[in-house]
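Visitor: The sequence and its predicted three-dimensional model are supplied below.
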Amino acid sequence: MSELSIFSYLPADDPEVLEQLQDRIELVRHKLKFVELVPTVACISSLSPLKLAGGLVPELIRLAGGTPVELEDLAAADPQYIIVALEGSPLNTAMSEVETLMALPGWESLDAVKNGRIYLADGEGHFSDSPAGIVETIEMIGEILNPKQFAFGYEGEGWIKFGV
């Protein structure tokens, strides 16, 4: 999937809204020109069974400055960041599934766990194919991966950092 396919999800029928959404994506892209680190990111959409987010999400991770992990064996992939955005579920559902998350095979040895880079996110309002959801997800992931460059204000409502 390419960036062009992301733009096909944006509302072409309203040029003003389309321009605003494209400008927000361009702001993220511009700021990322000054970031050298492109970390690996596993975005979990289901815990039982473990499933990584598909569809547009890997491309959204790329646009936000990460490299999406596509191998569902987290121990083998050893991602630097883990975002848990359970498909169609609000943030509090992800919070209630923490025990399942911590019981995953090899959990404690993962780079993301050892370095405290586990994030729980709203998989209902974000991480969706809606035009606003696409742009907000890019901004949220950017905020998670590069907090010094981005402060969009999603922390606390759209995502939280999970501490072990």
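Guide: Done, it's in.
Visitor: okay, CA-based contacts and neighbour counts for the rest of this
Guide: Fine.
Visitor: For the helix ranked longest in the chain, buried residues please.
Guide: Ordering each helix of the chain by length in residues (DSSP state H) puts helix 15-32 first. By 16 or more other C-alpha atoms under 10 Å, the buried positions in helix 15-32 come out as 18, 21, 25, 28-29, 32.
Visitor: Put this next to the first one:
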Amino acid sequence: MNREMLDLTYYSAIAEDLQQHNPEAYEILDEEIHIILHKLKFIPQESRPVTQVIPLGASLPGDYLQELLLVAGAQHNEYAVALDDVELLIFIDETNSYLSTLPAQLQETFANCKAVKNNKIFIIQKANFAQDRKDYLQDIEILAEIIQSKYFIFGHEGEYWVKFDIG
């Protein structure tokens, strides 16, 4: 196992469970994660976007979400990043109830954010996003399509996430 895989706590636990209970699912997960990580090793950390995920309902488990973001190609930030430096804003809104109030919030709270200035705002609409470990791979695919759109297309756009255009 390569070094990147050793740092993935949740992947390791999920993979170990699948190896014991569902070897076929383990093979799929392992192969797909390795493909994603292999593509990402050619993108230096400083070239990866600073990404902020904002849940609009239930709070998300922070360390689990951070692992998903790292595997999907976001920049690893050991320290808090100023909101103005965020290059991608991702809102989690399963009910689509937030779309009507989002423009006002963007202007009030995020007006100086690089993501807003560069129209890099996305909304994930998948139920239970980043809350069910059985969806680990699918949640990474969703994030990878958003964060590293030049390198990953899994067909989730329009079904589980959309780009929000400021106009």
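Guide: Good, I have the coordinates. Here the structure is a predicted model, which is why all the values come from computation and not from measurement.
Visitor: What would you report as the TM-score here?
Guide: Between these two chains, after superposing, the TM-score reads 0.79 (TM-score structural alignment, normalised by the length of the first structure); 155 aligned residues with a C-alpha RMSD of 2.8 Å.
Visitor: coming back round to it: over in the second structure, find the residue span the longest helix of the first structure aligns onto.
Guide: Mapping helix 15-32 of the first structure onto the second structure (TM-score structural alignment) gives residues 23-40.
Visitor: try stretch 110-118 of the first structure
Guide: Against the second structure, stretch 110-118 of the first structure falls on residues 113-121 (TM-score structural alignment).
Visitor: contacting residues around the match of helix 15-32 of the first structure?
Guide: Here stretch 23-40 of the second structure makes contact (C-alpha atoms under 8 Å, 6 or more residues apart in numbering) with 4, 15, 18-19, 71-73, 137, 151.
Visitor: once aligned to the first structure, how far is that stretch on average?
Guide: By mean C-alpha distance after the TM-score superposition for the first structure, the fitted stretch 23-40 of the second structure averages 1.1 Å away from its aligned residues in the first structure.
Visitor: Could you pull up the contacting residues of the spatially most central residue of the first structure?
Guide: Centroid-nearest residue in the first structure, with C-alpha atoms, centre = their mean: Ile141, separated by 4.4 Å. Ile141 of the first structure is in contact with 61, 64, counting by C-alpha under 8 Å, 6+ apart.
Visitor: could you check the distance from it over to Trp159 of the first structure?
Guide: From Ile141 of the first structure over to Trp159 of the first structure the distance is 9 Å, taken as C-alpha to C-alpha, to the nearest Å.
Visitor: circling back to that earlier point, can you list the contacts of stretch 23-40 of the second structure in CSV and add secondary structure?
Guide: Listed next are the contacts of stretch 23-40 of the second structure as CSV, based on DSSP: H, G, I helix; E, B strand; the rest coil:
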residue, secondary structure
Glu4, helix
Ala15, helix
Leu18, helix
Gln19, helix
Val71, helix
Ala72, helix
Gly73, coil
Leu137, helix
Tyr151, coil
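Visitor: Can you give the contact residues for the longest strand seen in the first structure?
Guide: For the first structure, the strand that runs over the most residues, judged by DSSP state E, is strand 40-47. Strand 40-47 of the first structure is contacted from outside by 50-53, 57, 61, 66-70, 74, 79-87, 97, 100-101, 123, using C-alpha under 8 Å, 6+ apart.
Visitor: Off-centre distance for stretch 128-138 of the first structure?
Guide: Mean-position distance between stretch 128-138 of the first structure and its chain equals 11 Å (C-alpha atoms, centre = their mean, to the nearest Å).
Visitor: what's next to it, contact-wise?
Guide: Contacts for stretch 128-138 of the first structure (C-alpha under 8 Å, 6+ apart): 6, 9-11, 21, 24-25, 28, 56, 60-61, 63-64, 125-127.
Visitor: ok, and what's touching stretch 108-115 of the first structure?
Guide: Stretch 108-115 of the first structure has contacts (C-alpha under 8 Å, 6+ apart) with 74-75, 78-82, 102, 107, 118, 164.
Visitor: change it to 6 Å
Guide: Outside of stretch 108-115 of the first structure, the residues within contact range by C-alpha atoms under 6 Å, 6 or more residues apart in numbering are 78, 80-81.
Visitor: Please enumerate the helices of the second structure.
Guide: 3-6, 9-21, 23-40, 62-72, 102-109, 114-117, 136-147.
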